[in-house]
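*Asks:* Got a predicted structure here, sequence first:
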Amino acid sequence: MRLRMRRRLRSGHRPRARARLLTALAVGAALTGGCSPARGGSDEVVPAAQVAEPARGARNGWRLVWSDEFQGAAHSRPDRRTWVFDRGGEPQWGNHEWQYYTDRPGNASLDGRGDLVLTARRERLRGMVCSVGPCNITSGRMTTKGRYARAYGRFEARIRVPRGQGLWPAFWMLGANSDKVRWPGNGEIDVMEVVGRQPGTVHGSVHGPGYVKQGIEKHTALAHGRSLADGFHTYRVDWMPDRIVWYLDDKPYGVARSGRLRRGQKWVFDHPHYLLLNLAVGGDWPGPPDRKTPFPARMVVDYVRVYAPA
């Protein structure tokens, strides 16, 4: 998610065009027909990713190779074969954020209707230690690190963001070589970030060497003062060896190109990245929540999908 400083309810039932889950497939099946990077890239797919049925996944020249549709019983955990949890509070996130991440179902669970819900709550749990803020907010942050990573393709999620000052939902990616190459040398791709004080604007950005504090950022806003929290929207990037293109509801709104970097900047998006979903609260960019910020606050994720060229 955006690293400005040191480093970084749904009402009623809605119809869905949802790909049916087939099974959890092993590495070889997930790689079949995958993207073939033209410049030093490679696919890295770890077992137990949930892969949608290929016959139902192809669209507009892209073939679905990995997804999580978040099917499961209400209050159950996300699939631990696919997701791992980051836990704890600052200073490890580097943005002076207020939330303390947990792996409890109260902060990250399925709703029984095909959604993942990340929930930020005003509460103080035993053992919470925070370097900033009142240390009375819990939330959820999930990643596929060590479970699934990929270089190049189409990465998208359908999400309803929460409403309120100080809330900071994000869908993003980090270089899977992070254990060997420190940020930002491993690369960061922010597919979607929304801050509560700009309820109608989505931000997409990349961070790498030479564009750390202020990444290469693109953004767009809904027309007529509408809020992204009013409904579900699809957030996406198409990642190719020489460029990354951002989309909101299938409409492109920005592009970063390897050939347009400034002196001292380096393109580090030629290797697999893993996925992250989180709901942050407070921090250098969104600012703190206020008395009107509703808690619990919920980030609802309908699906996360990854496509390769068909």
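*Replies:* Sure, I can see it. Residues are numbered from 1 along each chain as shown.
*Asks:* Every contact and neighbour count from this point should use C-alpha atoms.
*Replies:* Noted.
*Asks:* wait, isn't residue 102 in contact with residue 140?
*Replies:* Yes. Contact criterion Cα atoms under 8 Å: residue 102 and residue 140 qualify, at 5.9 Å.
*Asks:* and the two? which has more neighbours close in?
*Replies:* residue 140 (29 against 21; other Cα atoms under 10 Å).
*Asks:* Distance check, that one against residue 57.
*Replies:* 29 Å (Cα to Cα, to the nearest Å).
*Asks:* Quick one: residues contacting the residue nearest the centre of the chain.
*Replies:* By Cα atoms, centre = their mean, the chain has its centre lying nearest to residue 171, at 1.7 Å. Counting by Cα atoms under 8 Å, 6 or more residues apart in numbering, residue 171 touches 1, 157, 190-193, 275-278.
*Asks:* what about it, distance to residue 294?
*Replies:* 21 Å.
*Asks:* next one: residue 120
*Replies:* 10 Å.
*Asks:* same question, residue 199
*Replies:* The value you get for residue 199 to residue 294, if Cα to Cα is used, is 14 Å.
*Asks:* quick revisit: the residue nearest to the centre of the chain and residue 236, how far apart?
*Replies:* From residue 171 to residue 236 the distance is 9 Å (Cα to Cα).
*Asks:* One more: residue 71?
*Replies:* 21 Å.
*Asks:* Compare those two and say which is more crowded by neighbours.
*Replies:* Higher neighbour count among residue 71 and residue 236: residue 236, with 28 against 20, using other Cα under 10 Å.
*Asks:* if I read this right, the more buried one contacts residue 170, doesn't it?
*Replies:* No. Using Cα under 8 Å, residue 236 is not in contact with residue 170, being 11.9 Å away.
*Asks:* so what does the longest strand seen in the chain touch, helix or strand wise?
*Replies:* Criterion DSSP state E: the longest strand present in the chain is strand 297-309. If you count contacts as 3 or more Cα pairs under 8 Å, 6 or more residues apart in numbering; DSSP states H and E, strand 297-309 packs onto strand 62-68, strand 116-122, strand 153-160.
*Asks:* next up, a second structure to put side by side with the first:
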Amino acid sequence: MRRRALAAAVAALLLAAGIAAPARGAAAELVLNGSAVRDLTGWTAAAQSGEVGLRRVTGLRGAPATTAVQLSRPAASGAWAFALARLTGGFVPGRTYRMTVWARDTAGAGSRLGMLLANGAWEHRPAGVIEFGTLAGTGWRRMTRTFVATSAGAADTGFYLSLPAGGPFTIQVTGLTVQAVTAPLPARVSGAPSRVITFAGAAGSAPDSRVWNHDLGAGGWGNGELQTYTSSSDNVRLDGAGRLLITARRDERGGLTSARLTTRGKVAVPAGSYVEASLTAPVGAGVWPAFWLLGTSMEKVGWPACGELDVFEGTGAEPTLAKSAAHLPDAANPRLDRPYDWGEGGATTDLGVPLDAGPHRFGVYFDATVVRFFVDRKPTLTLWASDAVASGRSWTFGKPQFLLVNVAVAGDVDSSATSFPRTMTVGPISIWTGGVPA
């Protein structure tokens, strides 16, 4: 049975059982029966291959609740398996919510569990967020994710649990909740920026060495990149009109050169600040322009323990898409990257026009509790420290960050048909302390 058809069948069965469709508007608790307190009303499960068993478990001790739902399946293969818990209400776009589940793998097999809000076909999602976690050991683990609703959802939107697609599993879940919450957000500030990093100077001259360093050399830069970074005016220069030009080009031997500038050791953006740049970015397969931040503690603690905020990244083969990401370390292993990446809800913005058609403003606010990215002053991806810590990450954004701008050429994309040079134009970089400009 196709997944879309299965989702329709699940919804029909729930309605036939007399379970009301979600009302439009907010509710104190949106999950109908998150702990199976009396029965399994509102619960369904399905898989592409093999039946997923649903059983109510009672008399639990040392658990978040005395009842739970047990989801199990013998060995099978397939592309998907899920359980769905019915909701009793819809969502208010723009409002902040939090979804939570307690789960454990009774066999201690390290099953991977995901949670999101969707129907059985992964449609009708009130927000694009999804949280995956590994259920280590046999103890209970709390998974939680805060999000801003972007749509109301639909009558068949449920609390979707993504189950292991292949192999046997026995997972118990309880305490499923979805509630409207008040979560910390950046303050709004008025007035001029606290600091503006300008690119004043004669056309063809170098950027201010009191502010900028040149990263130099090749070696892939940890990502298998193809370019060699230089400080040559062929690759980085001022345009004479207050802008910085970073150009990736082929040299006479057919190699690729470009530039990467950083403010490490010279300019740091304090936590509790919003930083923004106006960029016109190049496109073309393999072309990878970026505006980003790294923690000033990098030389001491390394990456990703220092934290990284990718305010803007372009993947040139997708010319209308602007992407953001945050890289955080695993709490138990600070050398392990646990990112919120381009697949997160709100992390990828379709501008509707190519990135090289004209300038757009890309910004981020960060502090000890929240990170919020912006495109043209409109919020896109929002991340909260409480969620990161609950997921086993360390939150690193309560400390200063330094700036980076560059144009790379990706080594895992065929750029042979891309003509060079390709130039990113960077306007003045503005910093507001205390919040986001109104």
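*Replies:* Sure thing, it's come through. Fair warning: this is a prediction, and the values are worked out from it, not measured in the lab.
*Asks:* And the TM-score between these chains?
*Replies:* The TM-score (TM-score structural alignment, normalised by the length of structure 1) is 0.72; 237 aligned residues with a Cα RMSD of 1.8 Å.
*Asks:* circling back to that earlier point, who has more neighbours, residue 120 and residue 294 of structure 1?
*Replies:* The neighbour comparison of residue 120 of structure 1 against residue 294 (other Cα under 10 Å) goes to residue 120, with 28 against 17.
*Asks:* who touches the more buried one in this structure?
*Replies:* 99, 107, 137-140, 279-281, 295-298.
*Asks:* same check, this time on residue 351 of structure 2
*Replies:* 320-322.
*Asks:* For those residues, which ones persist in structure 1?
*Replies:* Retained contacts for the contacts of residue 351 of structure 2 in structure 1, judged by both residues aligned by TM-score structural alignment, their matches' Cα atoms under 8 Å, are 320-321.
*Asks:* Of the contacts of residue 351 of structure 2, which is the most crowded?
*Replies:* residue 322 (25 neighbours).
*Asks:* How much space separates the residue of structure 1 positioned farthest from its centre from residue 244 of structure 1?
*Replies:* Centroid-distance maximum for structure 1: residue 263 at 29.1 Å, with Cα atoms, centre = their mean. Separation of residue 263 of structure 1 from residue 244 of structure 1 (Cα to Cα) stands at 19 Å.
*Asks:* Likewise for residue 89 of structure 1?
*Replies:* In terms of Cα to Cα, residue 89 of structure 1 sits 31 Å off from residue 244 of structure 1.
*Asks:* Could I get the full set of strands for the stretch 101-250 of structure 1?
*Replies:* 108-110, 116-122, 137-139, 141-143, 148-149, 153-160, 167-175, 188-193, 201-208, 211-221, 233-240, 243-248 (DSSP state E, counting those that start in this stretch).
*Asks:* elements contacting the fifth one?
*Replies:* Using 3+ Cα pairs under 8 Å, 6+ apart as the contact criterion, the elements in contact with strand 148-149 of structure 1 are strand 44-45, strand 273-281.
*Asks:* What span of structure 2 is the helix or strand following the first one aligned with?
*Replies:* It refers to strand 44-45 of structure 1. Remark: after strand 44-45 of structure 1, the chain's next helix or strand is strand 50-52, criterion DSSP states H and E. Residue correspondence for strand 50-52 of structure 1 in structure 2, counting by TM-score structural alignment: none.
*Asks:* Please enumerate residues in contact with stretch 252-259 of structure 2?
*Replies:* 214-216, 226-231, 235-236, 246-251, 406-409.
*Asks:* what comes up buried for it?
*Replies:* For stretch 252-259 of structure 2, burial by neighbour count (16 or more other Cα atoms under 10 Å) applies to 256-259.
*Asks:* Same check on stretch 380-400 of structure 2?
*Replies:* 380-388, 391-400.
*Asks:* The residues you listed in helices, which ones?
*Replies:* Of the buried residues of stretch 380-400 of structure 2, the ones assigned to helices by DSSP state H are 385-388.
*Asks:* contact partners of stretch 304-312 of structure 2?
*Replies:* So stretch 304-312 of structure 2 is contacted by 289-298, 322-329, 334-337, 362-364, 373, 395-397 (Cα under 8 Å, 6+ apart).
*Asks:* hmm, 6 Å instead?
*Replies:* 290-295, 297-298, 323-329, 334, 337, 396 (Cα atoms under 6 Å, 6 or more residues apart in numbering).
*Asks:* Report the aligned residue range of structure 1 for it.
*Replies:* With TM-score structural alignment as the criterion, stretch 304-312 of structure 2 aligns to 184-192.
*Asks:* Likewise for stretch 196-215 of structure 2?
*Replies:* Under TM-score structural alignment, the match for stretch 196-215 of structure 2 is residues 67-86.
*Asks:* what's in contact with the matching stretch?
*Replies:* With Cα under 6 Å, 6+ apart, stretch 67-86 of structure 1 has contacts from 48-51, 103, 109-112, 114-116, 141-144, 147, 303-305.
*Asks:* ok, of these, which come out buried?
*Replies:* Buried among the contacts of stretch 67-86 of structure 1 by 16+ other Cα under 10 Å: 48-51, 103, 109-111, 114-116, 141-144, 147, 303-305.
*Asks:* In three-state terms, label residue 15 of structure 2 for me.
*Replies:* Following DSSP: H, G, I helix; E, B strand; the rest coil, residue 15 of structure 2 is assigned to helix.
*Asks:* Counterpart of it over in structure 1?
*Replies:* Match for residue 15 of structure 2 (TM-score structural alignment): no aligned residue.
*Asks:* Neighbours of residue 15 of structure 2, how many?
*Replies:* Residue 15 of structure 2 has 15 nearby residues by other Cα under 10 Å.
*Asks:* And for residue 243 of structure 1?
*Replies:* Counted with other Cα under 10 Å, residue 243 of structure 1 comes out at 16.
*Asks:* List the residues that contact it.
*Replies:* Neighbours of residue 243 of structure 1 in contact, by Cα under 6 Å, 6+ apart: 256-258.
*Asks:* Also residue 142 of structure 1?
*Replies:* 84-85, 276-277.
*Asks:* try 10 Å
*Replies:* 78, 82-87, 101-103, 108, 118, 171, 275-279 (Cα atoms under 10 Å, 6 or more residues apart in numbering).
*Asks:* Now it. Nearest residue, chain neighbours left out?
*Replies:* Excluding its sequence neighbours, the residue lying closest to residue 142 of structure 1 (Cα to Cα, 6 or more residues apart in numbering) is residue 85, at 4.6 Å.
*Asks:* for residue 391 of structure 2, same thing?
*Replies:* Sequence neighbours aside, residue 143 is the residue nearest to residue 391 of structure 2 in space, at 6.5 Å (criterion: Cα to Cα, 6+ apart).
*Asks:* Now the two most distant members of the buried residues of stretch 252-259 of structure 2.
*Replies:* 256 and 259 (10.5 Å; Cα to Cα).
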